[in-house]
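S.K.: predicted model and sequence below, questions to follow.
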Amino acid sequence: MPWLRTTAGLRVERSRARFTDNISGVTGRTEDTAVTPRLGVTILPGNGFALFANWGRSFNPETSTRPLVDRAVALPSLGEQFEAGARWESRDGLLRASASWFRITKTNVRVAEPAPSPADRQSGEQRSQGIELDLALQPVKGLAFEAAYAFTDAEVTADRTLLGRQLNQVPRHAASLWARGDVPRHVGVGVGATIVDARFIDPANSFRLPGYARFDAALYLQPLEAVQVQLNLINIGNARYFENGNTNNNFYPGQPRTLRASALVRF
């Protein structure tokens, strides 16, 4: 059936690890085994459309040497992912669009205990779900646009203390836009924007980093057939923002205005 494509896989994973804490002298070992299947289906109804759905499970063995509360034995983190959506491409390839829904569930995820405790613990269950939209357009020769948007609802769905909290470092809304124009004599100019919503930085949701918008630009040059030069101006407006953090007084600032040059020579 040329209109139907399927994929299937089955993986058996086994992990062994030994660790030693040189400060406390505590030693230990872990050994975990898991079977992780995956399935995928794509339907091609014609006229440039494609409908798809995927399902799979994941296995992430525990390898951190940070202690767990109550000296608990660390369990591997297990995950399950669903995704479904649609893609479309025009016959001439100048317009492409896609939309998808996803849902990811993870168990036994390591989270930090509130200060001053130096230990971690494993959260019961975390769930992320949302939609992703992508659009690529080339209205005329030498001019192209790309846009993307993601909505993510990420929260703790099973835990003794964090139930209902939003996952840290996950913005609810995020978007990007990039435009590129090529002019004669091998010269191109690009401009774009990245927009990120506010997000929490700790599991307890006690502090939220503000959202931000950053604007970038690029210049593409090809003086010779085998030589390409690219100049990138990152954060044109020198906006002050924080990319992430891990406590209410430990933040990581975003990149300030930066000019970067690169060259590619083919032999």
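M.R.: Perfect, I can see it now.
S.K.: every contact and neighbour count from this point should use C-alpha atoms.
M.R.: Fine.
S.K.: name the helix or strand for the closest residue to Ala34 other than its chain neighbours, please.
M.R.: Excluding its sequence neighbours, the residue lying closest to Ala34 (C-alpha to C-alpha, 6 or more residues apart in numbering) is Glu13, at 5.3 Å. Counting by DSSP states H and E, the element that carries Glu13 is strand 4-20.
S.K.: got another one to weigh against that:
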Amino acid sequence: MAAPPSRRVTLPRALSKRGFCSRTQAETLIRAGRVSIDGRVETDIEAWVDLDTATIAVDGQAIAAEAPVYLMLNKPRGLVTTRHDPEGRPTVFDCLTGVSATHLSPVGRLDKASEGLLLFTNDTVFAQALLDPETHLPKTYHVQIDRQADEAFLAALRAGVTHAGERLTAVSVTALRAGEKTAWLEIVLDEGRNRQIRRMLETLGAECLRLVRVAIGTLPLGDLEKGAVRALTDAEVAMLKRQMRMR
């Protein structure tokens, strides 16, 4: 059976894309008979709708797509990348208290101990493209380690490592500066494996003291203050979309 056209999606996905609720919440609403398409109640969660032409209503009230929002946060260390944390720890959403847009989600993650550039959006197509391994969109990190980075260490890091049976590699590794007992490296990745940089360093006997994401593609963190958030410009969004299409 041929795949539906790209602008046709399942009804739960349509509710999510229009920023009304999550897909899981949408399925509950649909099964309860609270959702209609063009005036007809639809209880099939696998029903297809055309995002461009369908009138979708919940409890009789038509829902429109929320205007797309694209934000950049300079994530401080110590925040978890989730909306609600069962342990009650502070989250990245604590930095978004002045943002009025709803249904924003972080694009990818930075672990609790990591800092730097984190994007948020309600544009699920944009977010999925940015996270798609096929785009190989580079992400640049500045990393402080607990030792000097001699040429042998840099060569080993550039060659890649195997950790827990998984091959981990970087696009590039560059020495930035060195202190008496520590060094700063610039590491560029084009894939987002869990705790990848920390695992690579651990395999080579080095500890990561600080990890700061400073760029996604050619979008830099710049001089945005720690904990501050700002909207991406139209030019920045277009630039990221071009880079994703090119790869």
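M.R.: The structure has been received and is ready for your questions. None of the values given here were measured: they were computed from a predicted structure.
S.K.: any idea what the TM-score is?
M.R.: In this superposition the chains share a TM-score of 0.21, using TM-score structural alignment, normalised by the length of the second structure; 93 aligned residues with a C-alpha RMSD of 6.4 Å.
S.K.: on that earlier part again, list the helices and strands the strand holding Glu13 of the first structure packs on?
M.R.: Strand 4-20 of the first structure is packed against strand 27-46, with contacts defined by 3 or more C-alpha pairs under 8 Å, 6 or more residues apart in numbering; DSSP states H and E.
S.K.: continuing past the strand it packs on, what's the next helix or strand?
M.R.: Using DSSP H and E, the helix or strand that directly follows strand 27-46 of the first structure along the chain is strand 49-60.
S.K.: what residues does that following strand touch?
M.R.: Residues outside strand 49-60 of the first structure that contact it (C-alpha atoms under 8 Å, 6 or more residues apart in numbering): 13, 34, 36-44, 76-89.
S.K.: of these, select the buried ones using a PyMOL command.
M.R.: Entered in PyMOL, the line below selects the buried ones among those, by 16 or more other C-alpha atoms under 10 Å:
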select buried, resi 34+36+38+40+42+43+44+76+77+78+79+80+81+82+83+84+85+86+87+88+89
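S.K.: what's the burial count for Glu151 of the second structure?
M.R.: 10 (other C-alpha atoms under 10 Å).
S.K.: so what does the host helix or strand of Ala144 of the first structure touch, helix or strand wise?
M.R.: For Ala144 of the first structure, the host element (DSSP H and E) is strand 143-158. Strand 143-158 of the first structure is packed against strand 120-140, strand 173-183, with contacts defined by 3+ C-alpha pairs under 8 Å, 6+ apart.
S.K.: got the contact list for Ser172 of the second structure?
M.R.: 158, 186-189.
S.K.: take the residues you listed and keep only those in helices.
M.R.: Arg158 (DSSP state H).
S.K.: so can I have TSV of the contacts of Ser172 of the second structure showing neighbour count?
M.R.: Converted to TSV, the contacts of Ser172 of the second structure look like this (neighbours: other C-alpha atoms under 10 Å):
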residue	neighbour count
Arg158	16
Glu186	19
Ile187	22
Val188	22
Leu189	21
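S.K.: from the contacts of Ser172 of the second structure, which is closest to Ala215 of the second structure?
M.R.: Val188 (9.3 Å; C-alpha to C-alpha).
S.K.: wait, isn't that closest one in contact with Tyr141?
M.R.: Yes: with contact defined as C-alpha atoms under 8 Å, Val188 of the second structure reaches Tyr141; the gap is 6.2 Å.
S.K.: mind listing the helices in the second structure by residue range?
M.R.: All helices of the second structure, identified by DSSP H, fall at 11-17, 23-31, 124-131, 151-159, 196-203, 234-246.
S.K.: which strands or helices does the third one pack on?
M.R.: I take that to be helix 124-131 of the second structure. Looks like helix 124-131 of the second structure contacts helix 234-246 (3+ C-alpha pairs under 8 Å, 6+ apart).
S.K.: quick one: buried residues of the helix it packs on?
M.R.: 237, 240, 243-244.
S.K.: can I get those in CSV including distance to Arg31 of the second structure?
M.R.: Listed next are the buried residues of helix 234-246 of the second structure as CSV, based on distance: C-alpha to C-alpha, whole Å:
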residue, distance to Arg31 of the second structure
Val237, 36
Leu240, 38
Gln243, 40
Met244, 36
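S.K.: please work out which of the helices of the second structure is packed deepest.
M.R.: Counting by mean count of other C-alpha atoms under 10 Å, helix 11-17 has the highest mean neighbour count of the helices of the second structure, with a mean of 24.
S.K.: what packs against that one?
M.R.: helix 23-31, strand 48-50.
S.K.: and Ala215 of the second structure, which of those is closest to it?
M.R.: Ala215 of the second structure lies closest, by C-alpha to C-alpha, to one member of these: helix 23-31, at 30.3 Å.
S.K.: from the contact counts, what lies against that closest one?
M.R.: With contacts taken as 3+ C-alpha pairs under 8 Å, 6+ apart, helix 23-31 of the second structure sits against helix 11-17.
S.K.: before we move on, back to that, nearest to Leu131 of the second structure among the buried residues of helix 234-246 of the second structure?
M.R.: Met244 (9.8 Å).
S.K.: the nearest residue to Thr194 of the first structure once chain neighbours are set aside: how many residues sit nearby?
M.R.: Among residues not flanking Thr194 of the first structure along the chain, Ser176 sits closest, at 4.5 Å (C-alpha to C-alpha, 6+ apart). By other C-alpha under 10 Å, 18 other residues sit near Ser176 of the first structure.
S.K.: what does Ala136 of the first structure give?
M.R.: Neighbour count of Ala136 of the first structure, defined by other C-alpha under 10 Å: 20.
S.K.: skipping adjacent residues, who's closest to it in space?
M.R.: Glu146 (4.5 Å).
S.K.: for that neighbour, give me its contacts.
M.R.: So Glu146 of the first structure contacts 134-137, 177-179 (C-alpha under 8 Å, 6+ apart).
S.K.: can I assume Val156 of the first structure is in contact with Glu125?
M.R.: Yes: counting by C-alpha under 8 Å, Val156 of the first structure does reach Glu125; the two are 6.0 Å apart.
S.K.: okay, now Leu224 of the first structure: neighbour count?
M.R.: Applying other C-alpha under 10 Å, we find 10 residues neighbouring Leu224 of the first structure.
S.K.: distance of it from Val35 of the first structure?
M.R.: 52 Å (C-alpha to C-alpha, to the nearest Å).
S.K.: ok, now Arg180 of the first structure?
M.R.: From Arg180 of the first structure across to Val35 of the first structure, the span is 45 Å (C-alpha to C-alpha).
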